[in-house]
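Undergrad: Got a predicted structure here, sequence first:
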Amino acid sequence: MDLSGVISISGKPGLFKVVAQSKNNIIVESLIDNKRIPAYSTDRISALEDISIYTYEEDVPLKQVYISLAKKEDCKAGPSHKESLNKLTAYLEEILPDYDQDRVYPSDIKKLFQWYNILQKAGLITLEEEKEEVKEEETKEVKEEKK
């Protein structure tokens, strides 16, 4: 799962992929309808790879939460962000049991599931990279054992 280049722009619905950069703005493409628009430096832009979810121990990157969600849903669409808040929080507790309920707001939970479904429809939810990373770690361990 590669979240690099995927951003959220405050005030604009959905998620965007960075397409090009110019002197005073970036050109982004919507993951919902594939329309291209400029995003300016005055816009509040958040990269998905920089976002984390608060837990009681340490913050968990959004990518790890989405990997857990993808494993549970078998890379299919998750619950809709329009479901009741009780259902969404119960579902989040299943995939991330120690999330900080005081610092993770209901709007954050809804956005989490909305973004997951947008990424899933765009075909960006995959678990293949994780399998490759696990294989690389296993080969490193085998090499270390041989030494």
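TA: Received the coordinates, thanks. As the structure is a computational prediction, the values presented were derived from the model and not from experiment.

Undergrad: drop to CA atoms for contacts and neighbour counts, all remaining ones
TA: Will do.

Undergrad: ok, which stretches of this structure are strands?
TA: 6-9, 16-21, 25-30, 36-40, 45-47, 52-53, 60-61 (DSSP state E).

Undergrad: Can you tell me which helices and strands the fourth one packs against?
TA: Just to be clear, that refers to strand 36-40. Where contact means 3 or more CA pairs under 8 Å, 6 or more residues apart in numbering; DSSP states H and E, strand 36-40 is packed against strand 25-30.

Undergrad: just to revisit the earlier point, tabulate the strands of the chain (TSV), appending mean neighbour count and distance to residue 116.
TA: Below are those laid out as TSV (neighbours: other CA atoms under 10 Å; distance: least, CA to CA, whole Å):
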stretch	mean neighbour count	distance to residue 116
strand 6-9	19	12
strand 16-21	17	13
strand 25-30	18	15
strand 36-40	15	21
strand 45-47	15	14
strand 52-53	18	14
strand 60-61	15	14
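
Undergrad: Next one for the comparison:
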Amino acid sequence: MNLRALVSVTGKPGLYKLIGQNRAGFILESLDKAKIKTVVNLNTTKMATLEDITIYGEEDEIRLLDVLETIKANGGNTPDPKTASNEELRNFFREVAPGHDESRVYISDIKKIISWYNIIKEFPLFDEEAPAPIQ
């Protein structure tokens, strides 16, 4: 799976695709239907690639990439984060991220991960190989 160009921006909903860089910062395009382009300044805004995000585990951290692949492998069916109960969301997450630290992974985190999956499931990202890391 290749999630290197997809980022989450602190304080902004949704996901963004990194499309370039200029002196002011990084140029991002939203992945929603509006395809809004924006520039974020790294001195004032935090962003993280989905490939680098991890989830608190009871023993080791769990890579978001692994959770997204598990969701896809289980048929890609997710509860609706807007209407599902907290217990339904927690049970779903126990299946796709066994061993996550339930005291530090909040329902809001689970909702965000489900919404991210629902955004990216339409893209061929699951079929693309991630580029080899630069050494």
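TA: Nice, thanks for sending it over. These figures come from a predicted structure and were not determined experimentally.

Undergrad: hmm, back to that, so which of the strands of structure 1 comes closest to residue 115 of structure 1?
TA: When those are compared by CA to CA, strand 6-9 sits nearest residue 115 of structure 1, at 9.2 Å.

Undergrad: once aligned to structure 2, how far is that closest one on average?
TA: On superposition with structure 2, the mean distance recorded for strand 6-9 of structure 1 (mean CA distance after the TM-score superposition for structure 1) is 0.8 Å.

Undergrad: what residues does that strand touch?
TA: Applying CA atoms under 8 Å, 6 or more residues apart in numbering, the contact partners of strand 6-9 of structure 1 are 14-18, 43-49.

Undergrad: Helices along structure 2, start to end?
TA: 64-73, 86-96, 107-120 (DSSP state H).

Undergrad: and the gap between residue 28 of structure 1 and residue 117 of structure 1?
TA: Using CA to CA, to the nearest Å, we find residue 28 of structure 1 at a distance of 19 Å from residue 117 of structure 1.

Undergrad: what do you get for residue 96 of structure 1?
TA: The value you get for residue 96 of structure 1 to residue 117 of structure 1, if CA to CA is used, is 18 Å.

Undergrad: circling back: export the strands of structure 1 to JSON lines and append columns for distance to residue 100 of structure 1.
TA: Listed next are the strands of structure 1 as JSON lines, based on distance: least, CA to CA, whole Å:
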{"stretch": "strand 6-9", "distance to residue 100 of structure 1": "23"}
{"stretch": "strand 16-21", "distance to residue 100 of structure 1": "28"}
{"stretch": "strand 25-30", "distance to residue 100 of structure 1": "31"}
{"stretch": "strand 36-40", "distance to residue 100 of structure 1": "32"}
{"stretch": "strand 45-47", "distance to residue 100 of structure 1": "21"}
{"stretch": "strand 52-53", "distance to residue 100 of structure 1": "8"}
{"stretch": "strand 60-61", "distance to residue 100 of structure 1": "11"}
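
Undergrad: Good, wrapping up.
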